[in-house]
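Trainee: sequence-free structure coming up:
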């Protein structure tokens, strides 16, 4: 989306080498003599489509003779998904979230000193645990009847059970389902299965790791943005990897090529040096290296270090017609404005960018659902190479992932009813209320607004007690300024933290 424009262009940490040979497949909807991009087949039997700056532990095997691996179907429930930046979670209270159709509760287990992800329902009467609290012993407590749970989902206390009776709290039926979770790159991740066989999955397969997000030499890595968006995962990814919509009315031809594509994702390069990596199922990394001209001196030529800028997007499916977007744009150089721009100010810009085409993409999704995901290539006319990356994603989705999200038995796949423009673009419930920075700024600015209103009234009251004409005029002017300031601030708060068309 236009988040590419707000977070600026981006940079690869290193050059990805392509070992290319003959074409693997062509676009079925193109003419034989079309100049559209063909996707070449690598000489390697298996490719991990992850930029060198992204790694997983342990590494996947690359030496295999099983060619059928390329046709292995993608399992949506066998991958890690990003839930929330740690900066936006409160250790004092649980938070309910939805991901991949699952209702989960994220909370801080002070006894284990880590974030936990549990099924968001109490086994007693199925009340949401996210409406509960963290008690003084660090247990997650359901406030409906007071049942308490530990980080392993084990029931610690049933207040209604007799103290001298059977230990009913130790029954397996009293336990809460636990999802494997881990914290990495400042984000809480979860594995969408409570099956005990995945209990130690983090020791065998970790989320993709991006070292720049932990590198102190990179700036803006701590201004991570997250928002729940009222359109689906498929069109979100399609929107994010689409470079041509940034210049809608004055676009120009682009040369884009796909280096590799397989079940793990793909890598694409643009003619001006930008590189895009899609790491299935939910990470997009855009990168750009800006090489500095060397300084010429009498003694020697001093080569300046390259400037690198990344765009990193995490896209988590929530439900049909809804997804969670987490974005950040770290760079290894400082701008003069950095000390003066706080996190919530960055978020103002990103919210504007997201809202700029939100209604457009939601309408697009409705039309795509009408024609059916399997008919995307037939319904859409793709005559230019500018859409190469979008085509690559849709081909990955069709070839490896069934053409759309697999929701299991949770949803039928139908989109929710269309909301009003104000509801679609509502920032408060989808971002501000859960963002520690924006929520703090929102409360602070509201306090300032009320203070200005009080000062306006107080100035009028004091003016009535003064006989001096000059003093009365001064207080009258001050009262007007305070009133105008409060009205302007009220408008600023509404369009910044609620709705701005």
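Mentor: It's in. This structure is a prediction, so every number in the text was calculated from the model and none was measured.

Trainee: From here on, just use CA atoms for contacts and neighbour counts.
Mentor: Noted.

Trainee: what residue lies at the spatial centre of this structure?
Mentor: Nearest to the geometric centre of the chain sits residue 326, at 1.8 Å (Cα atoms, centre = their mean).

Trainee: putting a second one here so we can go through both:
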């Protein structure tokens, strides 16, 4: 229980609540309904009779039965009824299907030329993943196995082998997908079919501040090898930042108190709270926070008095499968007076933002991955949260509040309570290299980083070719310099050598011209020409060395940054 004596003053609480904007539901949008429902009513009997198949309703979402978890207070929490952000739309590939895991179910996200669509990633024919197919010229999702084609609503528009497309069983399982504030949200329950209900778009967890164009957001994501509950617990905990993220985004030598309190009780909707001192020992301003069930976190620092700005961190913790999740992270700023920082922030290429923000995400991935297993072992032994964790300070107020929500209202999560069975489902612990695999965790799923990586590779090849050409030119100039020096030493004896000597002199003159020595022939000008060729050789050699460094040093390091994170982390390399 939190001590009343440490609670912030009423004025501070009111100020914190005023600086924190509630989540606002979006306005209505027009949408097209799937053609599968009318086709089902119109042609089910004929289609199934023609195929000889029994008339069956479309299969429900595979994950639905596994994601309705009973809480100790109230009824079951239906995780499949929530709107989940899958990706930033700018990071999705419009030319190919995108496979994303949500609540243990593989989904395929694709662009039909007008809107983003989301299906269960299985073809109704032989259940192979549709994400292995393609988006064809007709802007339909085409299965790679037998070429069945599906339109945006899930209807099967073509069966190349003939017949069967009119049956509702030929439809792909389509889920409602909506684009809000640059994020693609999906509700993993079909809107069409028996017992289906229209999705309530007012529940999409958007952020009011992002409706103001003065806010500048830098977005990133990462697929990580720990559970969404571990992620949410971690990002709610502000007291770890100066230590875990020292040198990457914070400073462990500048800290203050961490007296964090809740504004009220933990409810089924979540909770809000305030840290009156705020980070950096109070140098920035108070920090307010919220947890909106089931997986939305928002923390905001009011720096208007001390820095003339506000900053905000928004995190969506998306459950992929037991012990795996996707973090969608938005770091945002609003500058009250200065305009230049916002302009500069908007000019930074997205791939540079992504690479830079992977560092703090990797700062804690190893110990969170390992610590999660220890926590689950303790819970599997029957220990409660307060027995598994020792949390004597109010710095852990949000952490304990989240765990309270999870037990009281969230049923332990979409996979159920953290028991021995859940411990077995998270799988063995991964190696350090696997946890720091940036390509698997981000680059492979990010269209913008894929494009940037292709450009970096192309630039490396081009610069490498230029380095080779410069080296060849340097060798040629060096050879000419040696020959001219030898010719100068030979003097008139070389000129008296007859026809062969004349031919050699002509060839040497031509080479010296290419080498930048002015086409001088052996004679009085040979020493000067040799010096010029030697200088040119040094110049080409320096250019070759610089280009080689650019290709294998700077561009090589940049290419490597798309593939792997660094170890040890920055905090461990700084002795201060």
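Mentor: Sure, I can see it. Keep in mind that this is a model prediction, so the values were computed, not measured.

Trainee: on that earlier part again, would you mind finding the match for the residue nearest to the centre of structure 1 in structure 2?
Mentor: Residue pairing (TM-score structural alignment): residue 326 of structure 1 is matched to residue 328 of structure 2.

Trainee: What's the separation between its match and residue 481 of structure 2?
Mentor: Distance, residue 328 of structure 2 to residue 481 of structure 2, using Cα to Cα, to the nearest Å: 61 Å.

Trainee: did I read that right, the match of residue 326 of structure 1 in a strand?
Mentor: Yes - membership of residue 328 of structure 2 in a strand is supported by DSSP: H, G, I helix; E, B strand; the rest coil.

Trainee: That one touches residue 89, doesn't it?
Mentor: No - using Cα atoms under 8 Å, residue 328 of structure 2 is not in contact with residue 89, being 11.8 Å away.

Trainee: Which residue is the nearest non-sequential neighbour of residue 282 of structure 1?
Mentor: residue 315 (4.7 Å; Cα to Cα, 6 or more residues apart in numbering).

Trainee: Translate the one you found into the numbering of structure 2.
Mentor: In structure 2, residue 315 of structure 1 lands on residue 317 (TM-score structural alignment).

Trainee: before we move on, what about residue 402 of structure 1?
Mentor: Counting by TM-score structural alignment, residue 402 of structure 1 corresponds to residue 411 in structure 2.

Trainee: for the closest residue to its match other than its chain neighbours, what are its contacts?
Mentor: Closest residue to residue 411 of structure 2 apart from its sequence neighbours, by Cα to Cα, 6+ apart: residue 71 at 3.9 Å. Contact partners of residue 71 of structure 2, counting by Cα atoms under 8 Å, 6 or more residues apart in numbering, are 77, 406, 407, 408, 409, 410, 411, 412.

Trainee: what about 6 Å?
Mentor: Applying Cα atoms under 6 Å, 6 or more residues apart in numbering, we find residue 71 of structure 2 in contact with 407, 408, 409, 410, 411.

Trainee: Tell me the one among the residues you listed nearest to residue 530 of structure 2.
Mentor: Nearest to residue 530 of structure 2 among the contacts of residue 71 of structure 2 is residue 410, at 82.8 Å by Cα to Cα.

Trainee: Quick one: the residues in structure 2 that stretch 115-130 of structure 1 pairs up with.
Mentor: On structure 2, the counterpart of stretch 115-130 of structure 1 by TM-score structural alignment is residues 116-131.

Trainee: burial of the nearest residue to residue 425 of structure 2 once chain neighbours are set aside, as a residue count?
Mentor: Excluding the flanking residues, the one nearest residue 425 of structure 2 by Cα to Cα, 6+ apart is residue 322, at 6.2 Å. The tally of other residues near residue 322 of structure 2 (other Cα atoms under 10 Å) stands at 23.

Trainee: do the same with the one 10 residues further on
Mentor: Here the number of neighbours of residue 332 of structure 2 (other Cα under 10 Å) works out to 18.

Trainee: Name the nearest residue to it, sequence neighbours excluded.
Mentor: residue 217 (4.0 Å).

Trainee: Tell me where the longest strand sits in structure 1.
Mentor: strand 307-319 (DSSP state E).

Trainee: Helices along the stretch 1-150 of structure 1, start to end?
Mentor: 3-6 (DSSP state H, counting those that start in this stretch).

Trainee: Kindly report the same for the stretch 351-500 of structure 2.
Mentor: 365-380, 385-388, 397-408, 420-425, 432-435, 438-441, 447-490, 492-495, 499-514.

Trainee: mean distance, the third one to its aligned residues in structure 1?
Mentor: Taken against structure 1, helix 397-408 of structure 2 registers an average deviation of 0.7 Å after superposition, with mean Cα distance after the TM-score superposition for structure 1.

Trainee: Could you tell me where stretch 485-501 of structure 2 falls in structure 1?
Mentor: Using TM-score structural alignment, stretch 485-501 of structure 2 pairs with nothing in structure 1.
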